[in-house]
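Q: my questions concern the predicted model and sequence given below.
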Amino acid sequence: MRLSRFGLVALGAAAVNAFRDTSPFFLASTSDVLANSAYIQTGASLFDTLSSSLSTCPSDYYVVVYQPGVHSTDFASRKSAPRLGAKMLGKDSSIRSKMSVNEVAGLVEPKHIKSLLEEKCKAQTSTIDGSSGSYPSSFEKGPRIIDIEFPMLSLGSDRAQQLAGFDGLLSDIVAQIPSSSKYTILYLTSPREFPETDSVIYETEGDSYHDSIHMELKRDYSSHEGLSDKSTSLFEEYQYFTPGIFMGLMATFLFFAILYIGINALGSLQVPYAAFEKDTSAAVQKKSQ
């Protein structure tokens, strides 16, 4: 099911504001990680899910990526992050587990993920500055955290090109991980715009009452354009037919099958009306004796 066809724009301005401060999350791993995709999830709920999955230390390397200033529509095109998209779409045969959340309401701080891995897995951290474009040719033996922080995307026309460049750098860094080792990519993001930064992004004028009016009119809603007419979803993959749903459907089917057989059995019973009449022949015979 491709939920990008969901008519978000048709819900009006209230729905646009509701999804303004959300951003996507991706997980791709060569290990078996228990995680299910979802369309929308809170940051606290997502962190709880990741804590449960990562506490077992499934991999040797954990690539914790932080990309600020994005929205789910930035990843609507296959060209936006083709290498990460290939892992999420199953085109990379080494990937055994993947998870995507289109809209994460609230931030999942990279430092909390790193603290969890350092505490549970005793992992050491290698920090890479995504803006420099440089990275080591090899990494020390795991368990190890590869911490990558990219700069915030610009709001200009080079936005898509910048995101594709970061995607290429991430792919090159992952390629330096020993082929015999297992790795997990945790792609964390933050929304394009925050209420507290509106005064920086937008120029205001006049008194405070008119400021709020102008600010509301000047907000950047371009991230939501085309949501109703795009035919591709976030990396075109969402998991909704989970093992739990499958077992529930199977149990429901068995229940109705047993109920159907029982009703048919009851309906097929044929009892003659004489069976409900009292047999008086024995009593009459006793009296005659």
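A: Sure, I can see it.

Q: going forward, measure contacts and count neighbours with C-alpha atoms only.
A: Noted.

Q: after the helix or strand hosting Met250, which helix or strand is next?
A: Under the criterion of DSSP states H and E, Met250 resides in helix 243-267. Later in the chain than helix 243-267, the nearest helix or strand by DSSP H and E is helix 281-288.

Q: tell me how far that next one lies from the chain's centre.
A: Distance of helix 281-288 from the chain centroid (C-alpha atoms, centre = their mean, to the nearest Å) equals 83 Å.

Q: over to stretch 76-86?
A: 16 Å.

Q: which residues in the protein form strands?
A: Using DSSP state E, the strands of the chain run over 22-29, 38-42, 61-70, 97-105, 124-129, 144-149, 183-191.

Q: want to compare, so here's the second one:
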Amino acid sequence: MAKTLVGALALASLPCALAFLDTSPFFLFSTAKLAIDGRGAAIARATSIVDQVEETLSNCPSKTYLFVQQNGVSAADYLDGLSAPRLGHFMGGKHGDVKSTMAVSEAVGTVDWNAISTYVQAKCGAEMLQVDLSAPTVSPRSEYPPEPLIIYATLSAPLAPRAAVLDTHDYFLEKLIGDLDTQDYTVIYTTTPQTAEQIEASGGQRTYEMDHPFGEAVHMELKRDTAAHTRRDEQDEGGLFERYQYLSPGLFMGITAVIPLLIILYVGLTAITSLEVSYFAFSKEMGPSAQRKQ
């Protein structure tokens, strides 16, 4: 299971049910230690996500806030390790500077990044800077005033081929973070659901499967147990000795080993009980011969 979930959702260890066309994932990672649950949630409303993020950023934990909005994606786009490997690198704890992560695989509605940025501006006095991703270049953080800074970038909705476009956008994200030249930042990565045009371009409505959070091992055990019950039901017909096995190979080998041991025990007990010794063999001699020996 770990090999198939190489993307950001998998690295965040999220159980996801890809059953909604009007939902999209949400990611957050920061170099500060935030009071958030890194495992996130499988599904949540966009309004509740906004409230949770605002509460998390209420103490202004970072000097730089990078808002990235990826349009027209779904949680399934991030299950492939080729789509967003760099985002998965940050979310999976493989980057030494990242100390906090949060991910929601299915956000119902669109997370209002503008509401979050407005809250950060009012709470922390941050300045707003928009980046054109046609040439994603940001001046180093040292060239800006010491006040908190908000950087905003929008990524276009990918049509086909989706994996190549998402990989390019993933490279833009890494370049933006690298250009910051700082280890004090928080990235809020919001997305919007796919449009009807995107679904049609990708070959129509996809077939969704439930991804079980307990792994393939549990699935295999359940499958074997089901098969055992099926075989037992099929064997209900027939005689008693046809449905049950009374002498298994292990039991047969145990009986075979016990029989020689019982024979040896019987021979030993028989030899001991056959000994015949008179009582006078243990008595002290008191006659004339005993006096001559003295």
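A: Sure thing, it's come through. This one's a predicted model, so the numbers in the text were calculated from it and none came from an experiment.

Q: now the TM-score, please.
A: Once superposed, chain against chain, the TM-score is 0.62 (TM-score structural alignment, normalised by the length of structure 1); 199 aligned residues with a C-alpha RMSD of 3.0 Å.

Q: before we move on, the earlier item: redo the strands of structure 1 as a markdown table? Include distance to Pro136 of structure 1 and mean neighbour count.
A: Output for the strands of structure 1, formatted as a markdown table (distance: least, C-alpha to C-alpha, whole Å; neighbours: other C-alpha atoms under 10 Å):
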| stretch | distance to Pro136 of structure 1 | mean neighbour count |
| --- | --- | --- |
| strand 22-29 | 21 | 25 |
| strand 38-42 | 34 | 17 |
| strand 61-70 | 14 | 23 |
| strand 97-105 | 26 | 23 |
| strand 124-129 | 9 | 16 |
| strand 144-149 | 11 | 22 |
| strand 183-191 | 17 | 23 |
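
Q: okay if I get these as JSON lines plus distance to Ser288 of structure 1?
A: Below are these laid out as JSON lines (distance: least, C-alpha to C-alpha, whole Å):
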{"stretch": "strand 22-29", "distance to Ser288 of structure 1": "94"}
{"stretch": "strand 38-42", "distance to Ser288 of structure 1": "85"}
{"stretch": "strand 61-70", "distance to Ser288 of structure 1": "100"}
{"stretch": "strand 97-105", "distance to Ser288 of structure 1": "89"}
{"stretch": "strand 124-129", "distance to Ser288 of structure 1": "106"}
{"stretch": "strand 144-149", "distance to Ser288 of structure 1": "103"}
{"stretch": "strand 183-191", "distance to Ser288 of structure 1": "96"}
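
Q: which among the ones you listed is found nearest to Gly262 of structure 1?
A: strand 38-42 (39.3 Å; C-alpha to C-alpha).

Q: rewinding a little: quick one: which of the strands of structure 1 is nearest Tyr135 of structure 1?
A: strand 124-129 (6.3 Å).

Q: in structure 2, what range does the closest one match?
A: Aligning strand 124-129 of structure 1 against structure 2 (TM-score structural alignment) gives residues 127-132.

Q: what's the answer for stretch 59-74 of structure 1, then?
A: Taking TM-score structural alignment, stretch 59-74 of structure 1 hits residues 62-77 over in structure 2.

Q: was I right about Lys79 of structure 1 contacting Ala164?
A: Yes - with contact defined as C-alpha atoms under 8 Å, Lys79 of structure 1 and Ala164 form a contacting pair (7.2 Å).

Q: the more surrounded of these two?
A: Ala164 (18 against 14; other C-alpha atoms under 10 Å).

Q: so what's the residue nearest to Lys122 of structure 1 when sequence neighbours are not counted up against?
A: Ranked by C-alpha to C-alpha, 6 or more residues apart in numbering and with sequence neighbours excluded, the top spatial neighbour of Lys122 of structure 1 is Pro143, at 7.0 Å. The contact partners of Pro143 of structure 1, by C-alpha atoms under 8 Å, 6 or more residues apart in numbering, come to Ser59, Asp60, Tyr61, Tyr62, Cys121, Lys122, Ala123, Gln124.
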